[in-house]
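K.L.:
Please work out how this folds:
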Amino acid sequence: MTRSMSRGVVRGAGVAAVALLTTVATALPAHALNRTDCGHSTDFFEVHSAQAPGGVICFANAGEMNVAIYQVSHISTGNNVVRFRYKARPDTPVKEVGVGRWSSYSPHNYDPDVVYINVDKVEWIKIH
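P.N.:
Below is the predicted model of the structure:
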């Protein structure tokens, strides 16, 4: 085999390997945090907001997401370990809180910056 033929074989094998790895990598199932219909389920992560349709927004699956959910009174974790960032008021710094499974968390019970029942804005959520 000549040198140019062996280079072609090696190059072809490299291209085939990259194509195979790309196919395998993209065929794996994706798990990402997403919004979902709450229905009658209690195992979703719920954000209770005065401005949400029906008063609650539900999320499922592991991952993280930037959000802008206003006038949040409390969250319910369902079967999830959750972290979220919020601003108590527009003029206060962002705070981050972690909450375990099957728990409710009302920032106004723990954060003196929350003047009323609702926090101004939840900015980021993460489900582990």
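K.L.:
For the rest of this, base every contact and every neighbour count on C-alpha atoms.
P.N.:
Fine.
K.L.:
R3: neighbouring residues, count only.
P.N.:
8 (other CA atoms under 10 Å).
K.L.:
Following up with a second sequence; could you model it the same way so I can compare the two?
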Amino acid sequence: MALAAAAAFTMVVPTGTAYAINKVSCAEQGDFLRIQSHHSTGLKSEDCYANAGKTDFGGWWIDKISTGNNDVRLHDANGAVVTIPRHRVISYPNRPPKVNAIEIL
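P.N.:
Predicted structure coming up:
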């Protein structure tokens, strides 16, 4: 039975399709989601993401976000969910959002 289900899933799902968000190198060419952030410990980071899905962001504060060719949702620490459309660049110089998770739609 499990073998039949696996075979049916393989036939229905096209190969090469990504189903989970993943980090990519910011040095690569591409229209990725790019986030500059900082942590309460003083660490700073710049991370890039590709593919639809949701991932933990660990409560870092976002200083700047470039959505690239992605519609994005930020799940912030106070429970709000903020949707940012593709091709937007937003800087948060004074009151950056503290984000628990990011999602590419």
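K.L.:
And the TM-score between these chains?
P.N.:
The pair, once superposed, lands on a TM-score of 0.73 when counted by TM-score structural alignment, normalised by the length of the second structure; 97 aligned residues with a CA RMSD of 2.4 Å.
K.L.:
Centre-most residue in the first structure?
P.N.:
E64 (2.6 Å; CA atoms, centre = their mean).
K.L.:
so what's the aligned residue in the second structure for it closest to, chain neighbours aside?
P.N.:
The equivalent of E64 of the first structure in the second structure is K54 (alignment by TM-score structural alignment). What sits nearest to K54 of the second structure in space, not counting adjacent residues and going by CA to CA, 6 or more residues apart in numbering, is E103, at 4.1 Å.
K.L.:
residue ranges for the strands of the first structure, please.
P.N.:
With strands called from DSSP state E, the first structure shows them at 34-36, 45-49, 56-60, 63-76, 82-87, 94-99, 104-105, 119-127.
K.L.:
which of those strands sits most buried?
P.N.:
Most buried of the strands of the first structure by mean neighbour count (mean count of other CA atoms under 10 Å) is strand 45-49; its value is a mean of 24.
K.L.:
what range in the second structure matches that strand?
P.N.:
Under TM-score structural alignment, the match for strand 45-49 of the first structure is residues 33-37.
K.L.:
sorry, back to before: of all the strands of the first structure, which lies closest to V18 of the first structure?
P.N.:
Closest of the strands of the first structure to V18 of the first structure is strand 63-76, at 27.7 Å (criterion: CA to CA).
K.L.:
now the strands of the first structure as TSV including distance to A17 of the first structure?
P.N.:
Output for the strands of the first structure, formatted as TSV (distance: least, CA to CA, whole Å):
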stretch	distance to A17 of the first structure
strand 34-36	33
strand 45-49	41
strand 56-60	35
strand 63-76	30
strand 82-87	39
strand 94-99	42
strand 104-105	49
strand 119-127	35
